[in-house]
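Q: Predicted model and sequence below, questions to follow.
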Amino acid sequence: RNFLNIAVVAGLLWNLVLGHGHGFALPFYMESLAVMLGSAFGPIVLFLGGAANVGALKELSVLRSALMPLLTVLLKVFFLPTFVAAVTSWLGGKSQTVNFAFTFSTLPSAASTLVFARPYEPSEDMNSLMNASLLLHKVVGFPVLFLAAAVLTTTSAHQTRRAVVKFENDLSLLCVGLTLILLLSRTWFTGWAKPPLQKIYVLLLITFLESTVT
C-alpha cells in the first residue's frame, strides 16, 4: 500500500528486466510524466510538514508526552551516526567515507516522513508523536550537524579544538536566548505556574542566572 515501496520495487524490476542491471531509460512520455509528478513532491512535503507543526509545541509542553519524542531524537542524533560510521568502517570504507557517512547521518529527519507514513493511516496520537519528534529533531539535530561538519573539515587537532570551542560558545548564547524566551513566556503561558512545569520553570530560572554569571 505504500507508494514508496511500490516505486522502489517497480524501478528495480524495470532495471533488471530491461536494463539487465545496468539501467534503462524511460520512454520520453513516461519520463516527462515522472518529472512532472516528482517536481510536485517537494512543495507538497513542505506544505504538509508546515501544517503538521501546528500544535507540535503544545504537544512538547505536556511533560507526559515529551519523553518519547526526546528518546527518538536522541537515538537518531547520537546512536544512528555512530552505528552508520561503525558499519561503514567495518565494510572497509576509508576515513573520508566514514566521516561523510557520520556527518550525513546527523541530518534531521525530513518532513517527507509524514507523507510516507500516510498510507498506513497512523492514529492521532501517532501523528502527534511524529510531529513533535520532527520539530524537536530540527532543534537538536542541526547544531550537531554543524559541529560534525566543522570537525569533518578540520585537518588538525588544534583546528578541531577551536571548532568545538566556537560551537560551545555559539550554542551557549543560543541557549541563553531561548531560555530567556521561555522565562518570558510565563506572561502568556499559564501552564508554567502549575505543577509539574512549575518546578521546571524554577530550574530554568536557576540555569539562566548561572549561565549569565559564568
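A: The structure has been received and is ready for your questions.
Q: contacts, neighbours, all on C-alpha from now
A: OK.
Q: Please, which helix or strand holds residue 136?
A: helix 124-152 (DSSP states H and E).
Q: Which other helices and strands does that helix contact?
A: When contacts are defined as 3 or more Cα pairs under 8 Å, 6 or more residues apart in numbering; DSSP states H and E, helix 124-152 packs onto helix 56-61, helix 67-74, helix 95-105, helix 157-184.
Q: I'd like to know which of the ones you listed lies nearest to residue 8.
A: Nearest to residue 8, of all the helices and strands packed on helix 124-152, is helix 95-105, at 21.4 Å by Cα to Cα.
Q: then this one, side by side with the first:
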Amino acid sequence: PKLSEYGSQIQLEKTTDGLHIQIVDQGNRPMFDAGSSLVKPYMRDILREIGAALGDVENHIALAGHTDATPYGSGDRGYSNWELSADRANASRRELVAGGLPDNKLRRVEGLASSRLLRADQPNDPINRRISIVVMTQEAEERMLPRSGPVPIMPMLDPAAPSAAAPVAAPAAVAAIAEPAPGAAPAAAAPSAPTAKAAAPGIALPTLQISRDVTKSPSQSGG
C-alpha cells in the first residue's frame, strides 16, 4: 500500500528535534478499535511502510501514543487513557519493527494520554488521538534522553584504618621568659597563640556524563 492513500492522516513536519511524523485518527477511519490497542489493518499497513522507510536511517526514534480527553469508559482496575495510550504506542512499535525498523533504534516509547492535545480548544476531536514518531537529531537525543556514563566510585572508608592526617595545629607560641630584675615580679607569660582549625574538606560530586555514542549526523532527506 502506498502511504499517499492515507495522506490525510499522516502529518510530516521538520522541527529542531528532527523529523516529526504524526498519524492521526479520523472519525470515519479510526486507527484502533474503540478503547483498545488492537491495530486496524490499514494502520498496520501505514506503520509497516514507515518502519521499512526508517530501517536504514541512522538516527534514533522516539514514539508516543496520544488520546483525546474523553475519559476511558470502564475504569477497570484504574485502567485509563494513560495505560491505553501506552499500550497503543507499544502496539505501534511492534508494527514498525515488523516492517523493518531495528528495535534498538527506538530510544523511548511512552503514552501521554491527553496531556498534549493537537486541538486544545476541541479536546474530544478525533485528531487528538494519534501516534507520534520523532526521528531525532543527535542534539535532540542528547537533550531529551541524557544517559549517564560510568560514575566514579568513591572509596569507602574503613573504620579500622587510620584516618587521614588532619592539618597539624599550629604549636602554641612559647613565651620568652626574661630574667627578672632583682626584687621585681616575674614577667607574665605571653598568651598562647590560638590553635588553627582545619578547614572542612570539600565534597567531590560525580559529574553527569552525556553519552557520545550517537555520533552520526542526521540524514538529509530531499523533498
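A: Everything's here; your move. Remember, it's a predicted structure, so these values are computed and weren't measured experimentally.
Q: Fetch the TM-score of the aligned pair.
A: For this chain pair, the superposition-based TM-score is 0.21 by TM-score structural alignment, normalised by the length of the first structure; 72 aligned residues with a Cα RMSD of 5.4 Å.
Q: Spatially nearest residue to residue 108 of the second structure, not counting backbone neighbours?
A: Sequence neighbours aside, residue 62 is the residue nearest to residue 108 of the second structure in space, at 4.8 Å (criterion: Cα to Cα, 6 or more residues apart in numbering).
Q: Residue 140 is in contact with the one you found, correct?
A: No: in this structure residue 62 of the second structure lies outside contact range of residue 140 using Cα atoms under 8 Å: 10.4 Å.
Q: out of the two, which sits in the busier spot?
A: Taking neighbours as other Cα atoms under 10 Å, residue 62 of the second structure and residue 140 compare with residue 62 leading, 19 against 16.
Q: residues contacting the more buried one?
A: Contact partners of residue 62 of the second structure, counting by Cα atoms under 8 Å, 6 or more residues apart in numbering, are 106-109, 133-136.
Q: Among these, name the ones in strands.
A: In strands, judged by DSSP state E, the following of the contacts of residue 62 of the second structure are found: 106-109, 133-136.
Q: Return the member of these nearest to residue 83 of the second structure.
A: Nearest to residue 83 of the second structure among those, with distances taken as Cα to Cα, is residue 109, at 12.4 Å.
Q: tell me the contacts of the closest one?
A: 62-64, 86, 89-90, 93.
Q: Check the gap between it and residue 43 of the second structure for me.
A: Going from residue 109 of the second structure to residue 43 of the second structure by Cα to Cα, to the nearest Å gives 18 Å.
Q: my guess is residue 64 of the second structure contacts residue 92, does it?
A: No: with contact defined as Cα under 8 Å, residue 64 of the second structure and residue 92 do not form a contacting pair (9.2 Å).
Q: neighbour-wise, which of these two wins?
A: Comparing residue 64 of the second structure with residue 92 by neighbour count (other Cα under 10 Å), the higher total belongs to residue 92, at 28 against 23.
Q: Tell me the one among the contacts of residue 109 of the second structure nearest to residue 53 of the second structure.
A: Of these, the one sitting nearest to residue 53 of the second structure (Cα to Cα) turns out to be residue 93, at 14.2 Å.
Q: Which helix runs longest in the second structure?
A: In terms of residue count, the longest helix belonging to the second structure (DSSP state H) is helix 81-99.
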